[in-house]
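Asks: Model the following, please.
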Amino acid sequence: MSQLDPVVLFFLLGLGAGLARAELKLPTAIYEFVSMILLLSIGLKGGIQLSSQPLGTLLVDVVLVILLGLLLPLLAFPVLRFVGRLPRPDAASVAAHYGSVSVGTFAVAISYAAVQSIEYEPFMPLFVVLLEVPAILVGIVLARGISRRTRWRALGREIFLGKSVVLLLGGLLIGWIAGPQGLSSVEPLFFGLFKGVLALFLLEMGLIASAHLTGA
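Replies: Below you'll find the model as predicted:
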């Protein structure tokens, strides 16, 4: 029997349905709800694990991850801009993706690790947030440039108050403060349904990917 995680098959279902132009689409409200549950679930799981670990031991790792999030977009941008000949906004956007982590990809990875009984460090969700923020910052600056007219307060709000950062970081803090016992009442929603929520998320990702491939 194949060891392929079933949630990956949902992505392939969405991709195939989209390429076949099937009448299949996840309603916007449901997709927003699914993405919120997914982000909070990842954050809560990381927060629970962090609650049992001294944060001081992570200081060096945190600094290195932030530097990595800043460095990767800076390295990718000139290659995309001058070798790939992409327009500046497109090169900056793609470069920012090199520095950040796809939440969907991360969720599939930790799901696969759990199925295969592969252990991983509990603070990985924290690193997802730490990579997201500097990558977005560098991407925006590369796309818009820096001038006296740069509105740093608005830029900060755009970065730190984005949905993914707020939900991931908020989930981490809630999980860290409440711990496993405190979150037992919401466990069925955020942990029990995690794989099902991830499956719906990847179904929509497959549909979106097919739309890009077909130019729809």
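Asks: going forward, measure contacts between C-alpha atoms and count neighbours the same way
Replies: Will do.
Asks: Now the element after the helix of greatest length in the chain, going C-ward?
Replies: Using DSSP state H to define each element, the chain has its longest helix at helix 28-50. Remark: after helix 28-50, the chain's next helix or strand is helix 59-78, criterion DSSP states H and E.
Asks: Which strands or helices does the helix or strand that comes right after that next one pack on?
Replies: The C-terminal neighbour of helix 59-78 among helices and strands, as given by DSSP H and E, is helix 88-99. The contact analysis (3 or more C-alpha pairs under 8 Å, 6 or more residues apart in numbering; DSSP states H and E) places helix 88-99 against helix 59-78, helix 124-144.
Asks: Could you look over those and pick the most buried one?
Replies: Greatest average neighbour count among the helices and strands packed on helix 88-99 goes to helix 124-144 (a mean of 21), per mean count of other C-alpha atoms under 10 Å.
Asks: which residues are contacting that one?
Replies: 42-43, 45-46, 62, 65-66, 68-70, 73-74, 88-93, 95-101, 103, 159-160, 165, 168-169, 172 (C-alpha atoms under 8 Å, 6 or more residues apart in numbering).
Asks: Same check on stretch 93-100?
Replies: Under the contact criterion C-alpha under 8 Å, 6+ apart, stretch 93-100 has outside partners 68-74, 76-77, 80, 128, 131-136, 138-140, 143.
Asks: And for stretch 26-40?
Replies: Counting by C-alpha under 8 Å, 6+ apart, 103, 164, 167-168, 170-171, 190, 194, 197-198, 200-201, 204 sit against stretch 26-40.
Asks: Distance from that stretch to the middle of the chain?
Replies: 13 Å (C-alpha atoms, centre = their mean, to the nearest Å).
Asks: how many other residues sit next to the closest residue to residue 72 other than its chain neighbours?
Replies: Nearest residue to residue 72 in three dimensions, chain neighbours excluded: residue 99, at 5.1 Å (C-alpha to C-alpha, 6 or more residues apart in numbering). For residue 99, the count of nearby residues is 28 (other C-alpha atoms under 10 Å).
Asks: now the one 10 residues further on
Replies: Taking other C-alpha under 10 Å as the neighbour definition, residue 109 ends up with a count of 13.
Asks: this one next, for a side-by-side:
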Amino acid sequence: MDLSLLIENLTNPALLFFFLGILAVQLKSDLEIPPNSSKFISLYLMFSIGFKGGLELSHSPLDMGIFWALVLGILLAIVVPVYSYFILRRKFNVADSGAIAAAYGSVSAVTFVTAVSFLEMKDIDFGGHMVAVMALMEAPSIIVGVLLMSYFRKEKTKKVDLWAVARHSMTNGSVLLIMGSLVIGFLASDQQARGIEPFTTDIFKGFLAVFLLDMGIASGKKLADFIKKGWFALSFAIVMPLINGCLVALLSGWFIASTGDRFLFAILAASASYIAVPAAMRLAAPKANPSLYLPMALAITFPFNITLGMPIYLYLIQNL
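Replies: Below is the predicted model:
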């Protein structure tokens, strides 16, 4: 692999702020982003990505390619948690296996945002419909994870309300905002979009850097406790995303021509949810251990994808 691509990614200022957050935790610094500010920045990033995606979608022909992209996204969200569950059952109980499988079948909106920034840095175009693909992949994996837990658990007395779980995942704040922004961007005219362009575009990378600093702090706090969980969880949190991302990066060439779209599909396949899934699992699987599936997605898989994963997936797409 061309090491210049990896080095360029690792020296990206936004990513270096992520490492600064981890370093701050290790040094026991009092550096932190106020919770209200952190929430505002995450909402801003979802809004900006959704709006720009809708704007791009309005300029794209609505053809069968977009339809098949949506189908492929939903199919990934269904298939990945199924085989992940059976791998996880070698070491974990039914509830933990189902919750982790749902997390790895679902997607990380923050990883997607970082990947979009990575593509923009490389001047690689992507379709605005990929924002819709990302949003639609949240709910199916959660439902599959809950179904697997319901089927394989020994005590079958308590029924799980799948409709409530699906509704909860689809009305999750990040999903609702990014889909709503996508629709608004799609409906907006070019003149109207230019009116808020300084907010949606010009300050995006600055906010992303501050947000990744906050994510670094959050990851650093969970890293030490997670390492005590053992090598299987650590290995799964790295190897499974790598396999998923590499396979999709290679196989997507049979269905998708755009380099940017293939890269985002690889990222979606490799990422793990640490926002929507934990919220849904509180409702659907209270016995699942959040100190297991949350650090796996946030403290291991997320850093891996934004540091090493992205250059690897892009290299495979461009060279194989």
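Asks: before we move on, back to that, and the longest helix of structure 1, what's buried?
Replies: For helix 28-50 of structure 1, burial by neighbour count (16 or more other C-alpha atoms under 10 Å) applies to 31, 34-50.
Asks: residues contacting residue 191 of structure 1?
Replies: Contacts for residue 191 of structure 1 (C-alpha under 8 Å, 6+ apart) come out as residue 41.
Asks: Please pull up the equivalent of residue 122 of structure 2 in structure 1.
Replies: By TM-score structural alignment, residue 122 of structure 2 lines up with residue 116 in structure 1.
Asks: Identify the residues contacting the aligned residue in structure 2 for residue 206 of structure 1.
Replies: Residue 206 of structure 1 maps onto residue 216 in structure 2, with residues paired by TM-score structural alignment. Residue 216 of structure 2 makes contacts with 17, 18, 19, 20, 21, 22, as judged by C-alpha under 8 Å, 6+ apart.
Asks: related to what we said a few turns ago, matching the residue nearest to residue 72 of structure 1 against structure 2, which residue comes up?
Replies: In structure 2, residue 99 of structure 1 lands on residue 105 (TM-score structural alignment).
Asks: For its match, give its distance to residue 294 of structure 2.
Replies: 14 Å (C-alpha to C-alpha, to the nearest Å).
Asks: cool, residue 84 of structure 2 as well?
Replies: Taking C-alpha to C-alpha, one finds residue 84 of structure 2 at 16 Å from residue 294 of structure 2.
Asks: Repeat that for residue 261 of structure 2.
Replies: Taken as C-alpha to C-alpha, the span from residue 261 of structure 2 to residue 294 of structure 2 is 27 Å.
Asks: and the residue lying farthest from the centre of structure 1, helix, strand or coil?
Replies: Residue farthest from the centre of structure 1, counting by C-alpha atoms, centre = their mean, is residue 148 at 31.8 Å. The three-state label given to residue 148 of structure 1 by DSSP: H, G, I helix; E, B strand; the rest coil is coil.
Asks: which residues touch the residue nearest the centre of structure 1?
Replies: Nearest to the mean C-alpha position of structure 1, by C-alpha atoms, centre = their mean, lies residue 103 at 2.3 Å. Neighbouring residues of residue 103 of structure 1 by C-alpha under 8 Å, 6+ apart: 39, 128.
Asks: What's the match for residue 62 of structure 2 in structure 1?
Replies: Per TM-score structural alignment, residue 62 of structure 2 is aligned with residue 55.
Asks: and if you look at residue 203 of structure 2?
Replies: Using TM-score structural alignment, residue 203 of structure 2 pairs with residue 193 in structure 1.
Asks: just to revisit the earlier point, of all the helices and strands packed on helix 88-99 of structure 1, which lies closest to residue 4 of structure 1?
Replies: With C-alpha to C-alpha as the criterion, residue 4 of structure 1 lies closest to helix 124-144 of the helices and strands packed on helix 88-99 of structure 1, at 22.7 Å.
Asks: So which bits of the helix or strand that comes right after the closest one are buried?
Replies: Downstream of helix 124-144 of structure 1, the first helix or strand assigned by DSSP H and E is helix 152-160. Going by neighbour count (16+ other C-alpha under 10 Å), the buried part of helix 152-160 of structure 1 is 159, 160.
Asks: From the contact counts, what lies against helix 152-160 of structure 1?
Replies: helix 124-144.
Asks: The helix it packs on vs structure 2, mean deviation?
Replies: Once fitted to structure 2, helix 124-144 of structure 1 is off its aligned match by 2.3 Å on average (mean C-alpha distance after the TM-score superposition for structure 1).
Asks: From the chain's centroid, how far away is that helix?
Replies: The answer for helix 124-144 of structure 1 is 11 Å, by C-alpha atoms, centre = their mean.
Asks: Map residue 84 of structure 2 onto structure 1.
Replies: Under TM-score structural alignment, residue 84 of structure 2 pairs with residue 76 in structure 1.
Asks: neighbours around the residue nearest to its match when sequence neighbours are not counted, how many?
Replies: Nearest non-adjacent residue to residue 76 of structure 1, counting by C-alpha to C-alpha, 6+ apart: residue 95, 5.2 Å away. Residues lying near residue 95 of structure 1 (other C-alpha under 10 Å) number 26.
Asks: Following element in sequence after the helix or strand where residue 167 of structure 1 lies, please.
Replies: For residue 167 of structure 1, the host element (DSSP H and E) is helix 163-182. Downstream of helix 163-182 of structure 1, the first helix or strand assigned by DSSP H and E is helix 187.
Asks: what sits against residue 178 of structure 1?
Replies: By C-alpha under 8 Å, 6+ apart, the contact set of residue 178 of structure 1 is residue 48.
Asks: Aligned to it, what sits in structure 2?
Replies: Residue correspondence to structure 2 (TM-score structural alignment): residue 178 of structure 1 is matched to residue 188.
Asks: What separation do you get for its match and residue 204 of structure 2?
Replies: Distance of residue 188 of structure 2 to residue 204 of structure 2, computed by C-alpha to C-alpha: 19 Å.
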